[in-house]
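1. fold the following for me, if possible:
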Amino acid sequence: MNRQTLRPWERIRNSADFTRCFKAGKRKRLPGLTVVYAPNSRGYRRIGLSVGRRIGPAVKRNRVKRILREIFRRNKTIFPDGYDFVFVPREDFLEIKWEEHIRHLRDAFYSS
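-> Below is the predicted model of the structure:
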């Protein structure tokens, strides 16, 4: 059964994990979004968000974070197990439709 909930252990919260991912990880640049990913020592996938102030005011940044968490939660099977994924959105993230983001992520990771 595919659980569509986002469990607490599926989030990257530790700054050391973010640093490891940014230093040792690979990057995929998608329209409006950069995904940094690195293998982890766990058997499951995790998500981290890095939304900078250049995105806009706090309301806009929080909306971007909610959208990214929801995309990850609903489409976990796109991402391979055993990897940490850090999403770094760009200024034009909200200009791209939700379905387009999912299609780009599927093209980038599902076949990998």
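
2. hey, let's count contacts and neighbours off CA atoms from now on
-> Noted.

3. neighbours around P57, how many?
-> Applying other Cα atoms under 10 Å, we find 10 residues neighbouring P57.

4. now show me the structure for the sequence below, then we'll compare the two:
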Amino acid sequence: MRYESIVRNTEFSRAYRRGKSYVSPFLVTYVLRRKRGGVRLGITTSKKIGGAVQRVRARRVIREAYYAMGLNEEQSVDLVFVARTATTRVKMQKVEKAMRAHLTAAGLLSR
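-> Take a look at the predicted model:
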């Protein structure tokens, strides 16, 4: 399951402004529905998370949790995941559980 990346700052800003947010201790998810097809994914880790090693680990954990869920690719949506400080200290399964709860609440996954 491949996804298109969100890379421009304006696209991240649009998701933050117009998207619906879901918060957990490990992850913040912004969901913004679009008109064009395909899932676009953006992952944000700030320097508050820690050094470069912790930030890369947080991104890797979030990416693997996304892959493990198997989201339907026919939907038109931008997903922005923001790592929190606890993301670097937990296993991928906890992040996946939080992500699954967020996307179910957004109506992207069935229960």
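
5. which element is V35 of structure 1 on?
-> Using DSSP states H and E, V35 of structure 1 maps to strand 33-39.

6. and that strand, what does it pack against?
-> helix 15-24, strand 26-30, strand 83-89 (3 or more Cα pairs under 8 Å, 6 or more residues apart in numbering; DSSP states H and E).

7. packed most tightly, which of those would that be?
-> strand 83-89 (a mean of 24; mean count of other Cα atoms under 10 Å).

8. okay, that strand sits on what stretch of structure 2?
-> With TM-score structural alignment applied, strand 83-89 of structure 1 matches the range 77-83 in structure 2.

9. contacts for stretch 29-44 of structure 2?
-> Stretch 29-44 of structure 2 is contacted from outside by 3-7, 12, 15-16, 18-23, 59, 62, 73-83, 99, 102, 106, using Cα atoms under 8 Å, 6 or more residues apart in numbering.

10. one more: stretch 78-91 of structure 2?
-> 6, 12, 15, 25-34, 39-46, 48-50, 54-55, 57-59, 61-62, 95.
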